[in-house]
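Student: coords please:
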Amino acid sequence: MGAIADAWSWLTDGSNWSGAEGIGVRLGEHLWLTAVALVITALIALPVALWLGHIGKGGALAINISNVGRAVPTLAVLGLLLLTPLGKQGNWPTIIALVLFAVPPLLTNAYVGVREADRDVVEAARGMGMSPWQLLTRVEVPLASPLIMTGIRSAAVQIVATATLAAFAGGGGLGRIITHGFATSRTPEVVGGALLVAALALVVEAVLVLGQRLLDPLRKRRPDPAEPRDAAVVKVPA
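Tutor: Below is the predicted model of the structure:
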């Protein structure tokens, strides 16, 4: 427990939070990297996953291709990107590596969510004369929203944890605290940096869970777990 106590002392030292190399600046850099990588991941993965899930074709191939990003270590991808012209483009090598790592869980969850949407509800909506676009946006996506949000949460937490690698590419973020601690043989700084990354991942997870509950369009329409199952009524979102 001595290392934890020393790390806590380091974290609660106000001088470590100020300045260009302080915790506040590094935390801001880490959040920026996470937000940019997550937005790019969503812009790439969600349209592909939702459309493939809607038409029911090509999903397995897309998932297998995206899983290549999981098979290759993120640090190795980052190292290769640094050897290309992108290596001189600031944080972009790190962001690209993070996106490649985060696409698979988001793509898989969104695709599965749409494909496993209640087919009775989907067919009822189709029978009402809904267009394919209306069917996707007003029925399938709301029904798939829990799995989609789970994919976003998984991708976000992975990005937060993996963004520490930005330090190896000369970028910012909380990883710089850890690498600086190793370089100067300051164990409290190393442990403190690791605790900050873990705490940030937990906070991001909690915020996204709360957001999922607040934004879930079907939250109030789902049956109470204590209610008899035969009393539940599934309605098509308006």
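
Student: Every contact and neighbour count from this point should use C-alpha atoms.
Tutor: Noted.

Student: Please tell me I have it right and residue 158 contacts residue 102.
Tutor: Yes. Using C-alpha atoms under 8 Å, residue 158 is in contact with residue 102, at 6.8 Å.

Student: higher neighbour count, the two?
Tutor: residue 102 (30 against 18; other C-alpha atoms under 10 Å).

Student: Could you pull out the strands in this protein for me?
Tutor: Assigned strands in the chain: none (criterion: DSSP state E).

Student: all helices of this protein, in order?
Tutor: 2-11, 23-55, 59-66, 68-71, 74-82, 92-115, 119-127, 132-135, 141-162, 175-183, 187-215 (DSSP state H).

Student: Tell me which of those helices lies nearest to residue 221.
Tutor: helix 141-162 (11.0 Å; C-alpha to C-alpha).

Student: how far is that closest one from where the chain is centred?
Tutor: The chain centroid and the centroid of helix 141-162 are separated by 5 Å under C-alpha atoms, centre = their mean, to the nearest Å.

Student: Over to stretch 20-33?
Tutor: 19 Å.

Student: I'd like the structure of this one too, to check against the first:
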Amino acid sequence: MNVFADAFAWIFSPERLSGSLPLPLAVGQHLAFTFGAVAIAAIIAIPLGWLIGHTGRGREIAVALSGAARALPSLGLVVLLVLVLGVVHKTEAAMVAFVLLAIPSILAGAYAGFEAIDRTVIDAGRAVGMTGWQVLWKIEVPLGLPLLIGGLRSATLQVVATVTIAAYVGLGGIGFFIIQGIQLRSFPQILGSSLIVVVLALALDGLFALLQRLVVPRGVAGRDARRQGERSGARASAVRAAAS
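Tutor: Prediction:
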């Protein structure tokens, strides 16, 4: 426990508020990279995912490209892009790597949300005279939103953990303290900065989990609750029957 006590002492030391990179500034840089990369990836992946889910075309290509993007080593990609684009554009190089990391999860969440919709609901919408755009915005988008938020949640967690490598090319963030701690052989600093990344990831995960519950349409939530109640009642009846 002394190790964790030393790590917390490092985090809350007054020295973290001064120096070349104060801890609050490093946290801000870390979150800026995270939200920036996820936002850019969302702008690219959500319309593409909705198009795939709405038309049912191109899913195999999207899956193949997503798998290839997931296989790319983030650190190697950042270093390669810095070498290609030049040190002057190292921020852009890092953002490209983080965006590529975030796209697969968001893309999968976007088209999977549409694919999970009961087709009878869409057919009913068309039967009452809805146009393709009305089906998209009034049925598919609202019903597919929970899985899309799940994709954004997964992408955010992946990026917030990976942004630590931005410090490897001198871009700051929490990774700066991890790399500096390795060089100084300061285990409290390494553990303390790692704990900050963990706390950020847990906080963001909790926010997205709450948002994912809030975006579930009330009718769907009520239906799921009724189904859960019916299943619970059936299990209780089975238990009573077995007991008798």
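
Student: still on that earlier bit, if you compare the helices of the first structure, which one is most tucked away?
Tutor: Across the helices of the first structure, averaging neighbours per residue (mean count of other C-alpha atoms under 10 Å) puts helix 92-115 on top, at a mean of 26.

Student: which residues sit in contact with residue 166 of the first structure?
Tutor: Residues counted as contacts of residue 166 of the first structure (C-alpha atoms under 8 Å, 6 or more residues apart in numbering) are 91, 94, 172, 173, 175, 176.

Student: looking at it, the second one is touching residue 165, isn't it?
Tutor: The reference is to residue 94 of the first structure. Yes. Counting by C-alpha under 8 Å, residue 165 is a contact partner of residue 94 of the first structure at 7.5 Å.

Student: Residues that sit against both of those two, list them.
Tutor: Common neighbours of residue 94 of the first structure and residue 165, using C-alpha under 8 Å, 6+ apart, do not exist here.

Student: returning to what we had before: nearest to residue 229 of the first structure, out of the helices of the first structure?
Tutor: Closest approach to residue 229 of the first structure among those (C-alpha to C-alpha): helix 119-127, 16.7 Å.

Student: average gap between that closest one and the second structure?
Tutor: Here the mean offset of helix 119-127 of the first structure against the second structure after fitting is 0.6 Å, by mean C-alpha distance after the TM-score superposition for the first structure.

Student: Please give me every residue in contact with residue 30 of the first structure.
Tutor: Contacts of residue 30 of the first structure (C-alpha under 8 Å, 6+ apart): 160, 163, 164, 172, 173, 174.

Student: now swap in residue 12 of the first structure and tell me
Tutor: By C-alpha under 8 Å, 6+ apart, no residues touch residue 12 of the first structure.

Student: any idea how far it is from residue 138 of the first structure?
Tutor: From residue 12 of the first structure across to residue 138 of the first structure, the span is 49 Å (C-alpha to C-alpha, to the nearest Å).

Student: now residue 30 of the first structure
Tutor: According to C-alpha to C-alpha, residue 30 of the first structure stands 35 Å off from residue 138 of the first structure.

Student: what's the answer for residue 45 of the first structure, then?
Tutor: Computed as C-alpha to C-alpha, the residue 45 of the first structure to residue 138 of the first structure distance reads 19 Å.

Student: and what of residue 27 of the first structure?
Tutor: As judged by C-alpha to C-alpha, residue 27 of the first structure and residue 138 of the first structure stand 38 Å apart.

Student: now do residue 21 of the first structure
Tutor: Using C-alpha to C-alpha, residue 21 of the first structure is found at 47 Å from residue 138 of the first structure.

Student: of those two, who's got more company?
Tutor: Neighbours per residue (other C-alpha under 10 Å) separate residue 21 of the first structure from residue 138, with residue 138 holding more: 17 against 13.
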